[in-house]
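K.L.:
Let me see the structure of the following:
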Amino acid sequence: MSTEDINAEVHNAFEVIKNGGIILYPTDTVWGIGCDATNAEAVSKIYALKRREETKSMIVLMNAEKMMYSVFKDIPEVAWQIMDLSEKPTTLILDNPRNVASNLIAPDKTLGIRMVKEPFCFKLMERMKKPLVSTSANVSGMPTPNSFKEISRHILDGVDYIVNLQHNKVAAKPSTIIKLGNDLQVKVIRP
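P.N.:
Got it, this is the predicted structure:
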């Protein structure tokens, strides 16, 4: 995909997101459903589309340290080390998020986040200046699609915009998930 194609899709997706819409887009792992992480109404649309309980939180993508600090006042030093040393996409679950939609925050006051370098996601967040919700493109309880072709009609019809980068190679594997408390307790949720 050319830079022009990516930039055009960033523009289209941004227009939908800023108006409270939800998008289907390629991430650094699997195809995801996303929206502005500060818009509780848009977040609710994703829960409804996925038929997912709002107590099962979703993760948020970020593209810069500044964005991390806008969501978390205290970030354990080991979080930066894990992100720097991870050889594959890694989601960190951190304590006491702020400045995001309250329906994204888990009952235990945590939020899963992942820093991304994937060009589309990175540029979209650069334009949004906000974190981006990311959840797999499936109905809750169903298998995660490994490719765009495996995404169900229900999901395709339920989003406001499908990013036209179907030829983008995604890893087709969910990220590693590590829970990292401010008390420095580390727990691997998904290797």
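K.L.:
hey, let's count contacts and neighbours off CA atoms from now on
P.N.:
Will do.
K.L.:
And the strands in the protein?
P.N.:
23-26, 31-34, 59-62, 90-95, 110-115, 132-136, 161-162, 176-180, 186-190 (DSSP state E).
K.L.:
Mind putting those into TSV with distance to residue 84 and mean neighbour count?
P.N.:
As requested, the strands of the chain are arranged in TSV below (distance: least, Cα to Cα, whole Å; neighbours: other Cα atoms under 10 Å):
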stretch	distance to residue 84	mean neighbour count
strand 23-26	22	26
strand 31-34	23	26
strand 59-62	15	24
strand 90-95	10	24
strand 110-115	10	23
strand 132-136	21	25
strand 161-162	31	19
strand 176-180	14	19
strand 186-190	16	13
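K.L.:
hang on, residue 22 packs against residue 12?
P.N.:
No - using Cα atoms under 8 Å, residue 22 is not in contact with residue 12, being 11.7 Å away.
K.L.:
And the two? Which one has more around it.
P.N.:
Each of residue 22 and residue 12 has its neighbours counted (other Cα atoms under 10 Å); residue 22 has more, 25 against 17.
K.L.:
ok, how many other residues are close to the closest residue to that one other than its chain neighbours?
P.N.:
Counting by Cα to Cα, 6 or more residues apart in numbering, residue 22 lies nearest to residue 35, which is 4.9 Å off, once chain neighbours are set aside. Neighbourhood size, residue 35 [other Cα under 10 Å]: 30.
K.L.:
one more, for comparison:
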Amino acid sequence: MEKRYEAPDLKSAVTALKEGGKVLLPLDTGWCLATTPQSEEAAKDLFFLSKKTPGSNIVLLTDNVNRLTYYFEEIPDLAFDLMEMSEKPLTIILNKARRVPDLLIQEKQLAIRYYQDPFFSALCTRLRQPLLIITAGSNGQMANHTDEIDETIQSSAGYTALYSQDERLNSRAPGVLQLGPNGEITIIKE
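P.N.:
This is a model prediction of the structure:
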């Protein structure tokens, strides 16, 4: 049976993000702190929080791989194939990133990940864009429950989703690979 979310919960998360805030969300990799790529102030906050939390990197997370074309000059077909076929969470670092605050891009590279979930997909659909995320656990660790969320990260959120809040997530660490400009693959983390 597919998990359901409550409309007021979704509306509150959408409102917080549209107002330039940050929201705590449950994902397949644990709880995360999210904002929109267009919210430069919130993206800066995310950047500084990720620097204070070792192992917490910023990822552009999407429910629809086609949304990513706006944020990169080009995306190799291999990236689409890998995201859609991967059986576990997979983060891919791509070159030629654009249209996100400069401080998030290291050497024109940005990490992306594809994720399907009813609440997250509805959120991206309402916002018409992917989200920037960092892990919400202490020291970059996965937070499988809201009581494992780092206090600094929790206090910076404008809203915490009620969706899945009462359950313990079965989080999985993502694999990480980098795609080079000529299709070369570098595995960073299996």
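K.L.:
Residue 148 of the second structure - how many residues pack around it?
P.N.:
Burial measure for residue 148 of the second structure: 16 neighbouring residues, criterion other Cα under 10 Å.
K.L.:
before we move on, the earlier item: next one: the residue nearest to residue 22 of the first structure from residue 88 of the first structure, what distance?
P.N.:
Using Cα to Cα, to the nearest Å, residue 35 of the first structure is found at 24 Å from residue 88 of the first structure.
K.L.:
quick one, what contacts the closest residue to residue 136 of the first structure other than its chain neighbours?
P.N.:
Leaving out its chain neighbours, the residue that sits closest to residue 136 of the first structure by Cα to Cα, 6+ apart is residue 32, at 4.6 Å. Neighbour list for residue 32 of the first structure: 24-26, 134-137 [criterion: Cα atoms under 8 Å, 6 or more residues apart in numbering].
K.L.:
Same check on residue 66 of the second structure?
P.N.:
Contacts of residue 66 of the second structure (Cα under 8 Å, 6+ apart): none.
K.L.:
Now check the first structure for the residue matching residue 151 of the second structure.
P.N.:
Matched across to the first structure, residue 151 of the second structure falls on residue 153, judged by TM-score structural alignment.
K.L.:
Would you quantify the distance from that match to residue 35 of the first structure?
P.N.:
Taken as Cα to Cα, the span from residue 153 of the first structure to residue 35 of the first structure is 19 Å.
K.L.:
And for residue 100 of the first structure?
P.N.:
From residue 100 of the first structure to residue 35 of the first structure the distance is 12 Å (Cα to Cα).
K.L.:
how about the helices of the second structure, start to end?
P.N.:
For the second structure, applying DSSP state H gives helices covering 7-18, 40-52, 77-85, 118-127, 151-156.
K.L.:
mind listing what's buried in the fourth one?
P.N.:
Just to be clear, that refers to helix 118-127 of the second structure. Within helix 118-127 of the second structure, the residues that qualify as buried are 119-124, counting by 16 or more other Cα atoms under 10 Å.
K.L.:
Report the angle between it and helix 7-18.
P.N.:
50 degrees (axes from the mean of the first three to the mean of the last three Cα atoms, to 10 degrees).
K.L.:
and for helix 118-127 of the second structure, what span of the first structure is it aligned with?
P.N.:
Taking TM-score structural alignment, helix 118-127 of the second structure hits residues 119-128 over in the first structure.
K.L.:
which residues are in contact with that stretch?
P.N.:
By Cα under 8 Å, 6+ apart, stretch 119-128 of the first structure touches 6-7, 9-11, 13-14, 18, 26-27, 36, 62-63, 116, 131-132.
K.L.:
Hmm, residue 140 of the second structure is touching residue 51, no?
P.N.:
No - using Cα under 8 Å, residue 140 of the second structure is not in contact with residue 51; the gap is 10.0 Å.
K.L.:
which of the two has more neighbours?
P.N.:
residue 140 (18 against 14).
K.L.:
can you pull the contacts of residue 21 of the first structure?
P.N.:
35, 42, 159-161.
K.L.:
Out of these, which two sit at the greatest distance?
P.N.:
Largest separation among the contacts of residue 21 of the first structure by Cα to Cα: 42 and 161, giving 13.0 Å.
K.L.:
check contacts around residue 11 of the first structure.
P.N.:
Here residue 11 of the first structure is in contact with residue 124 (Cα under 8 Å, 6+ apart).
K.L.:
how about it, what's its partner in the second structure?
P.N.:
Aligned partner of residue 11 of the first structure by TM-score structural alignment: residue 11.
K.L.:
What's the match for the residue nearest to residue 22 of the first structure in the second structure?
P.N.:
In the second structure, residue 35 of the first structure lands on residue 35 (TM-score structural alignment).
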